[in-house]
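Q: following is a predicted model, sequence given first.
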Amino acid sequence: MNTVSNKQVGIQDVAKAAGISTATVSQVYNNKGEVAAATRERVLEVGSKLGYRPNAIGQALRSGKSRVIGIVVSYRDSAVWEQTYMPYYRNIIAGAAIEAVEHGYSISAAASSADGRIETYLPLDGVIVVDPVPGDPIVEQSLKNGRAVVTDGGYQAKPGAQLATVHADMAQAIPDMLNHLARRSREAPLRPALFVGPRLDDYTVSTIESYRHWCTTHGVASRVASLAPGQAPTDAARELLAASTDEVNAVHCLNETYCNAITTAAAELGLSIPGDLQVSVTGNSKAIGADPRVAYLNIDPVETGAICARTLIAMLEGDPAQSVAQEVTLVPAADATDPAAPAAPTAAPATG
């Protein structure tokens, strides 16, 4: 069979080489109409030999489906973005992309405007929104435009919305971590502080609520240090640690940026970790730069991205929206000696 050369192969070329109509070739490549199995096989074989590639945009316009998923991050803050959120976002994209390919979908990272419009020329079947806030304009605009949405983080939507969440079960994970730190604080009762950012997304709110509930239950004064807008994390960490160890002898950090700020401030004050000050963080214990002196509530963003993509694709394929509570693993500090805890990392129970 002679192949068509020096030009882009079109549907007419395939039809002529196969000896059938262009309408039949179109039905084969768009999975429409009733085409005999033998004919379908011949069309695909001829198309492959000729090097025919269906026009993805044209197929999307005809079918109404592009098989492209958008990923949009809801938060950018100059003081924290480069250190924590950008690496996290990249890993979310990597995990989602690998999962999407397995299901015949593609991933497109997209920017958004202040009013929630996603700035892309690609037709998107659905959207993954990273770290939304209550009433997030990106989520609301996407739902309004008929797109299925999965959020990385909890989100309250109107009943019947085509939305699912992938969220860490902080209601269980934070008490697990504080109990672990309390068992290690043998010389004095645990007096933990919580170091968070200025943005009250679901992850931050649930972390604060779980921390305060633990403190109330254990008769401990709560101390939430929140980064002020525009404030450098290290400056806020210095203010937090200015109190004596009689007031604060442990700090749980919302993410790696705040954890790095605490360890830097502790070094300036001559506080050893974990001897004088126990430090814990929600983050990736296997990431480059992870601190072995710190205890981790370990969440792998690559796995999170894969779960988000898998959840969204299931919705796009017709399954009902079903939220997922991601497993959180407690990884003790490298020199932690906790007789009540198992030697290997333990997974905090997840509830869905």
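A: Here it is on my side, so go on. Bear in mind that the values here come from a model prediction, so they are computed numbers and not experimental data.
Q: only C-alpha atoms from now on, for both contacts and neighbour counts.
A: Noted.
Q: so which bits of the host helix or strand of A306 are buried?
A: With secondary structure defined by DSSP states H and E, A306 is part of helix 301-316. For helix 301-316, burial by neighbour count (16 or more other C-alpha atoms under 10 Å) applies to 301-313, 315-316.
Q: before we move on, what about stretch 216-224?
A: Neighbour-count burial for stretch 216-224, counted by 16+ other C-alpha under 10 Å, picks out S222, R223, V224.
Q: using JSON lines, lay out these together with distance to R62.
A: JSON lines is the format used below for the buried residues of stretch 216-224 (distance: C-alpha to C-alpha, whole Å):
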{"residue": "S222", "distance to R62": "58"}
{"residue": "R223", "distance to R62": "57"}
{"residue": "V224", "distance to R62": "54"}
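Q: so how far is the following helix or strand past the helix holding A306 off the chain centroid?
A: Downstream of helix 301-316, the first helix or strand assigned by DSSP H and E is strand 324-326. With C-alpha atoms, centre = their mean, to the nearest Å as the basis, strand 324-326 stands 11 Å off its chain's centre.
Q: what is the burial count for G318?
A: By other C-alpha atoms under 10 Å, 8 other residues sit near G318.
Q: how much space separates it from V251?
A: Using C-alpha to C-alpha, to the nearest Å, G318 is found at 44 Å from V251.
Q: do the same with E327
A: 22 Å.
Q: among these two, which residue is more densely surrounded?
A: The neighbour comparison of E327 against V251 (other C-alpha under 10 Å) goes to V251, with 26 against 21.
Q: shouldn't that one be in contact with V196?
A: No. With contact defined as C-alpha atoms under 8 Å, V251 does not reach V196; the gap is 10.4 Å.
Q: next one: the helix or strand hosting I174 to chain centre, how far?
A: Taking DSSP H and E as the criterion, I174 maps to helix 170-184. Between the centre of helix 170-184 and the centre of its chain there are 23 Å (C-alpha atoms, centre = their mean).
Q: doesn't A97 lie inside a strand?
A: No. Counting by DSSP: H, G, I helix; E, B strand; the rest coil, A97 falls outside a strand, being helix.
Q: put this next to the first one:
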Amino acid sequence: MSDVARAAGVSLMTVSRVLNNKGDVSAATRQRVQDVICQLGYRPSSVARSLVTSRTRTVGLVVPDNANPFFSELARGVEHTAYASGYSVFLCNTEENADREKAVLQTLEDKRVDGVILCSSRLAQPELRAAIAGFPAAVLVNRELDGDGIDTILVDDELGARLATGHLLERGRRRIGFLSGPELSWSSAQRVKGYEAAFAAANVAHSASWLLPCAPTVEGGRAATRELLQRHPGLTALLCYNDLVAVGAIQGCTDLHLSVPASVCVFGFDDIALAALVTPPLTTCRVSRYDLGCEAMRSLLARFDPSANTAPRRVVVHPELVIRASAP
């Protein structure tokens, strides 16, 4: 920066004001400094700037599995919104592992990111509270902390599962299994509530043994389908944690020589692009993952504004049914 000041014939303070777009610099002087910056190819040190401003203009985005199209689309929304406001995003994948999640969060804190967006955390409440306590700002996606003033962006998972189960019951499928996803998933717990509420509203009995946790992947859905249908061969429908599990469920039914939907209806969740491309196309609950990511980043940006309202935000996104051939 001293080279720029010397070549432009101005003080270091004037160069700093130009770089930080501050006032008290004439248009002619500002242009002269900017011309010298271009001629010298000067780039201000982001590390040095962060020491002065206490800001790095970086944020962390932590997801359980960036190979899952739900999270890749959500990440796109976060990144587009962040970049439009001059922020860069560190995307971190926990691979559905709670210990790795804690390690990733510690690394982001050590990197002095300005804030973190944590998606579908698998940490228990005390661990989660401790893990995000060191960040200047944090937003949770598809997870809540009891009694904490943390911004949360949620899919109404309970409503989605209730609508999906209700749809199956209305079509005469009264024995509905639920491939409920990871055991530590907050979203899974909410969907179990919706699943059970739909049975209660229809005054139809169901069994807790019809629920089976599984990995949130195609392979997890396929293996869980074979296990559940061999254990309960009378099941006539499967509600699935997500569309990847549902694709695996269709494969599992094929393995058992069961036709979808004639023998077993299959219902997904998320409406990823693959849902419309498999055979038969998936009936599912549509969630706008991109909008979810945009909303999460907007909430984080609002936390960076000291003049903004400090009341915690709780944004709930409502899923909608998309009826296709797997559960017509």
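A: That came through, no problem. Predicted model, so just to flag it, every value in this text is computed and none were measured.
Q: now the TM-score, please.
A: The TM-score (TM-score structural alignment, normalised by the length of structure 2) is 0.82; 311 aligned residues with a C-alpha RMSD of 3.0 Å.
Q: do a quick rundown of the strands in the stretch 1-150 of structure 1.
A: 68-73, 106-109, 111-112, 118-119, 126-130, 148-152 (DSSP state E, counting those that start in this stretch).
Q: could I get the ones you listed as JSON lines with distance to A168 of structure 1 and mean neighbour count?
A: Formatted as JSON lines, the strands of the stretch 1-150 of structure 1 follow (distance: least, C-alpha to C-alpha, whole Å; neighbours: other C-alpha atoms under 10 Å):
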{"stretch": "strand 68-73", "distance to A168 of structure 1": "17", "mean neighbour count": "24"}
{"stretch": "strand 106-109", "distance to A168 of structure 1": "23", "mean neighbour count": "19"}
{"stretch": "strand 111-112", "distance to A168 of structure 1": "25", "mean neighbour count": "15"}
{"stretch": "strand 118-119", "distance to A168 of structure 1": "26", "mean neighbour count": "16"}
{"stretch": "strand 126-130", "distance to A168 of structure 1": "13", "mean neighbour count": "27"}
{"stretch": "strand 148-152", "distance to A168 of structure 1": "9", "mean neighbour count": "27"}
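Q: redo these as CSV? Include distance to K16 of structure 1.
A: CSV is the format used below for the strands of the stretch 1-150 of structure 1 (distance: least, C-alpha to C-alpha, whole Å):
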stretch, distance to K16 of structure 1
strand 68-73, 31
strand 106-109, 31
strand 111-112, 43
strand 118-119, 41
strand 126-130, 37
strand 148-152, 40
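Q: all helices for the stretch 101-250 of structure 1, in order.
A: 137-144, 170-184, 202-217, 233-241 (DSSP state H, counting those that start in this stretch).
Q: tell me the residue in structure 2 aligned with L316 of structure 1.
A: Residue correspondence to structure 2 (TM-score structural alignment): L316 of structure 1 is matched to F304.
Q: nearest residue to its match in space, ignoring adjacent ones along the chain?
A: In space, F304 of structure 2 comes closest to A137 once its chain neighbours are excluded; the distance is 7.5 Å by C-alpha to C-alpha, 6 or more residues apart in numbering.
Q: any idea how far that neighbour lies from I117 of structure 2?
A: Separation of A137 of structure 2 from I117 of structure 2 (C-alpha to C-alpha) stands at 9 Å.
Q: any common contacting residues for those two?
A: Shared contacts of A137 of structure 2 and I117 (C-alpha atoms under 8 Å, 6 or more residues apart in numbering): L300.
Q: just to revisit the earlier point, list the buried ones in the helix holding I174 of structure 1?
A: Per 16+ other C-alpha under 10 Å, helix 170-184 of structure 1 contains these buried residues: 170-178, 180-182, 184.
Q: swap in stretch 93-105 of structure 2?
A: N93, T94, E96, A98, E101, K102, V104, L105.
Q: how about the residues you listed in JSON lines, adding distance to R314 of structure 2?
A: Listed next are these as JSON lines, based on distance: C-alpha to C-alpha, whole Å:
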{"residue": "N93", "distance to R314 of structure 2": "24"}
{"residue": "T94", "distance to R314 of structure 2": "24"}
{"residue": "E96", "distance to R314 of structure 2": "24"}
{"residue": "A98", "distance to R314 of structure 2": "24"}
{"residue": "E101", "distance to R314 of structure 2": "23"}
{"residue": "K102", "distance to R314 of structure 2": "24"}
{"residue": "V104", "distance to R314 of structure 2": "25"}
{"residue": "L105", "distance to R314 of structure 2": "22"}
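Q: out of these, which is nearest to G77 of structure 2?
A: Taking C-alpha to C-alpha as the measure, G77 of structure 2 lies nearest N93 of these, at 16.5 Å.
Q: counterpart of A242 of structure 1 over in structure 2?
A: By TM-score structural alignment, A242 of structure 1 lines up with Q230.
Q: okay, now that match: neighbour count?
A: Q230 of structure 2 - counted by other C-alpha under 10 Å - has 12 other residues nearby.
Q: please apply the same query to E256 of structure 1.
A: 23.
Q: show me what it lines up with in structure 2.
A: Counting by TM-score structural alignment, E256 of structure 1 corresponds to D243 in structure 2.
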